[in-house]
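Engineer: Need the 3D shape of this:
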Amino acid sequence: MADIEDVLALGSELERSYPVHVRGRLKFRVGQVVYVAFSRDESVMGFAFPMEERAALVASDPRRFSVPSASDLRFNWVHADLAALDPTEARELVVDAWRMVVPQKVSRAYDLTHPEGPG
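Structural biologist: This next block holds a predicted model:
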């Protein structure tokens, strides 16, 4: 069972990433682009995810993953129930979302320094 503490440090450690609080919600950004955001009660983690793969992810486990609200369907975004994820999986989702918003050379440098993944 994952919680926000499992990914909080990661959002500050990833290159170019920083945490912000917007209207009482914690978000991780690179520049002005949000790639992870938590619900106010920190039970749901929204994260950047390829739009063309979203339906398959949600269909694979609708108990853990869901589509965003109708107004956010135009974005590359998915929601996850944090309590339904294990900590390693939550960290992997954060890193994968971060990869979507950083240059490939930054992502490749992370791979060189973290060959086992975010652990």
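
Engineer: When you work out contacts or count neighbours from here on, use the C-alpha atoms and nothing else.
Structural biologist: Fine.

Engineer: How many residues are close by residue 77?
Structural biologist: 21 (other C-alpha atoms under 10 Å).

Engineer: compare with the first, here's sequence two:
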Amino acid sequence: MVTVADVRALARTLPRTTEHVIRDRIKFRVGAIVYVAFSRDERTMGFGYPKEQRDGLVAAEPEVFFLPGAADLRFNWVCCHPERLDHDQMTELVTEAWRMVVPKFLARQRLGD
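Structural biologist: Okay, the predicted model is just below:
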């Protein structure tokens, strides 16, 4: 089970990340770009994910992942139930979402690829 505290602990290690509370929702971003956001009740989490791959992710684990609302389908975004993630999944999803919003050199520097 993953909590906001788990995501916060990881996000704090990712360069250029800042945490904000906007309309009672916790969001992690780099500059103006949000890469992880929680619902007000913290029961769902949205994160950056390539649009062309998200249908496959949702189809593979529909009990964990789901598409965002219609207004957000235009973005590289998918949602999940964080309590159904394990720590390794969360680490991969949050790190990859962060990678999508930082300069390539910074991602290579941090992650080594």
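
Engineer: TM-score of the superposed pair?
Structural biologist: The TM-score (TM-score structural alignment, normalised by the length of the second structure) is 0.95; 113 aligned residues with a C-alpha RMSD of 1.2 Å.

Engineer: Quick one: average offset of the longest helix along the second structure versus the first structure, please.
Structural biologist: Ranked by residue count, the top helix of the second structure under DSSP state H comes out as helix 87-101. Overlaying the first structure shows helix 87-101 of the second structure at a mean distance of 0.8 Å from the equivalent residues (mean C-alpha distance after the TM-score superposition for the first structure).

Engineer: any idea which helix or strand comes after that helix?
Structural biologist: helix 104-111 (DSSP states H and E).

Engineer: Mind giving me the packing neighbours of that next one?
Structural biologist: Taking 3 or more C-alpha pairs under 8 Å, 6 or more residues apart in numbering; DSSP states H and E as contact, there are no helices or strands that helix 104-111 of the second structure lies on.

Engineer: Which positions within the longest helix of the second structure qualify as buried?
Structural biologist: Residues of helix 87-101 of the second structure classed as buried: 87, 90, 91, 93, 94, 95, 96, 97, 98, 99, 100, 101 (neighbour count, 16 or more other C-alpha atoms under 10 Å).

Engineer: Let me see the contact set for the first one.
Structural biologist: Put plainly, it is residue 87 of the second structure. Residues counted as contacts of residue 87 of the second structure (C-alpha atoms under 8 Å, 6 or more residues apart in numbering) are 1, 2.

Engineer: Against residue 10 of the first structure, how distant is the aligned residue in the first structure for it?
Structural biologist: Superposed on the first structure with TM-score structural alignment, residue 87 of the second structure falls opposite residue 87. According to C-alpha to C-alpha, to the nearest Å, residue 87 of the first structure and residue 10 of the first structure sit 12 Å apart.

Engineer: next one: residue 71 of the first structure
Structural biologist: For residue 71 of the first structure relative to residue 10 of the first structure (C-alpha to C-alpha), the value is 28 Å.
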